[in-house]
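Enquirer: Have a look at this fold, sequence not included:
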């Protein structure tokens, strides 16, 4: 597929109304970064990434534990909204960037993380919390060499509940995932293994303790153990998700 990217300062109005809209945002919010990707053959919209100048500036004071998630747009426009959110030291939710894409796949998530990298700098102190969608892991791996990725504890819990039927002993998994020390983690997980051996095998051998636990995670998750903070932003936008792209960002 032949594509053309329109970045801040070089937008071409023939592709969509988004460039003019983006110029307006940039004028009102200095330092804003945006990027538009269109199909060069038929000028069809593909991706639109946006991070407001104030969000970029303020991220320097946020915890470097970032939640990443997607939510589907609906009605006639369709598409997917990708979002990334952080927290300050008082646990206030802080949006960093948004991206509307045609579909959730390797190409769209890679585009998102490559653009995000100019705002959220790679480093061993940075970690992403997400669900287990392979395209998210692939996008992070391509754009970030030193950051760490952890899995959403609630998303994993839902998987265990539905696929491994360990609801009665579900609390042991949560306690283990939230444990601060390997010793505390082991105490809960040994008990969990006794009741749910199949679920334990899945967590240990298919996922690995580094992805799901605080005790073995190589970075600092702080209190970000789930993607709840970014899902809260998705809920705020529930009505806007049926609007045209320019209206969503407005």
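Expert: Structure received. None of the values given here were measured: they were computed from a predicted structure. Numbering: from 1, shown residues only.

Enquirer: Please make it C-alpha for all contacts and neighbour counts, starting now.
Expert: Will do.

Enquirer: check contacts around the residue nearest the centre of the chain.
Expert: Closest to where the C-alpha atoms of the chain average out (CA atoms, centre = their mean) is residue 68, at 1.2 Å. Residues near residue 68 by CA atoms under 8 Å, 6 or more residues apart in numbering: 82, 83, 84, 85, 128, 129, 130, 227, 230.

Enquirer: Could you list which of those residues belong to strands?
Expert: 82, 83, 84, 85, 128, 129, 130 (DSSP state E).

Enquirer: these two touch, right, the fifth one and residue 148?
Expert: I take that to be residue 128. Yes. Counting by CA atoms under 8 Å, residue 128 touches residue 148, with 6.3 Å between them.

Enquirer: Which residue, other than its chain neighbours, is closest to residue 36?
Expert: Using CA to CA, 6 or more residues apart in numbering and skipping residues adjacent in sequence, the residue nearest residue 36 is residue 48, 4.5 Å away.

Enquirer: Check it against this one:
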């Protein structure tokens, strides 16, 4: 698609401590499309990232960045395919906490995904009432609703 952005990163293959110039392996690819870029300008100032592990011949992790427009429609913003990633990876934490990275308040805030919090909560608390209270508190828009 004309105007699409794609960045492919390959890493050199090392054999016996030396770089083999004739071979490279996939490291990651990032891509987005013009309609996604245009729509992002009209979205709420909140970006979410989620991913799924790919299984089969090639593996890796597919990540997607999404935002919401004024009508709460979900807009895909960008995609990336990486070898492997974990939300507990120290590199992610370091990047978010870097003073010059732009990911600190007041420019950016970190939050937890209620679906993942709920899944972990359900491992310890089996009652449906407790799970319902957690979800209601998480989706509360005011302190009164939260209480």
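Expert: Yes, it's here. From a predicted model like this one, the values you see are computed outputs, not experimental measurements.

Enquirer: just to revisit the earlier point, lining up the contacts of residue 68 of structure 1 with structure 2, which overlap?
Expert: Compared against structure 2 with both residues aligned by TM-score structural alignment, their matches' CA atoms under 8 Å, those retain 82, 83, 84, 85.

Enquirer: Show where stretch 109-119 of structure 1 falls in structure 2, residue numbers please.
Expert: Aligned by TM-score structural alignment, stretch 109-119 of structure 1 corresponds to no residues of structure 2.

Enquirer: Show me what secondary structure element comes after the lengthiest helix in structure 1.
Expert: In structure 1, taking DSSP state H as the definition, the longest helix is helix 182-195. Downstream of helix 182-195 of structure 1, the first helix or strand assigned by DSSP states H and E is helix 197-201.

Enquirer: Residues touching that next one, excluding its own?
Expert: 160, 164, 166, 189, 192, 193.

Enquirer: Adding distance to residue 56 of structure 1 as columns, could you present the ones in strands among the contacts of residue 68 of structure 1 in TSV?
Expert: Putting these into TSV (distance: CA to CA, whole Å) gives the following:
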residue	distance to residue 56 of structure 1
82	17
83	14
84	12
85	12
128	17
129	19
130	21
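
Enquirer: Mark which of these are buried, thanks.
Expert: Buried by 16 or more other CA atoms under 10 Å: 82, 83, 84, 85, 128, 129, 130, out of those.

Enquirer: Can you tell me what the second one aligns to in structure 2?
Expert: The pairwise alignment with structure 2 assigns residue 83 of structure 1 to residue 64, based on TM-score structural alignment.

Enquirer: what's around the nearest residue to its match once chain neighbours are set aside, how many residues?
Expert: Excluding its sequence neighbours, the residue lying closest to residue 64 of structure 2 (CA to CA, 6+ apart) is residue 79, at 4.6 Å. Residue 79 of structure 2 sits with 20 neighbouring residues when counted by other CA atoms under 10 Å.

Enquirer: and if you look at residue 199 of structure 1?
Expert: 19.

Enquirer: quick one: the strands in structure 1?
Expert: 3-7, 33-39, 45-51, 65-72, 80-87, 93-101, 127-130, 148-151.
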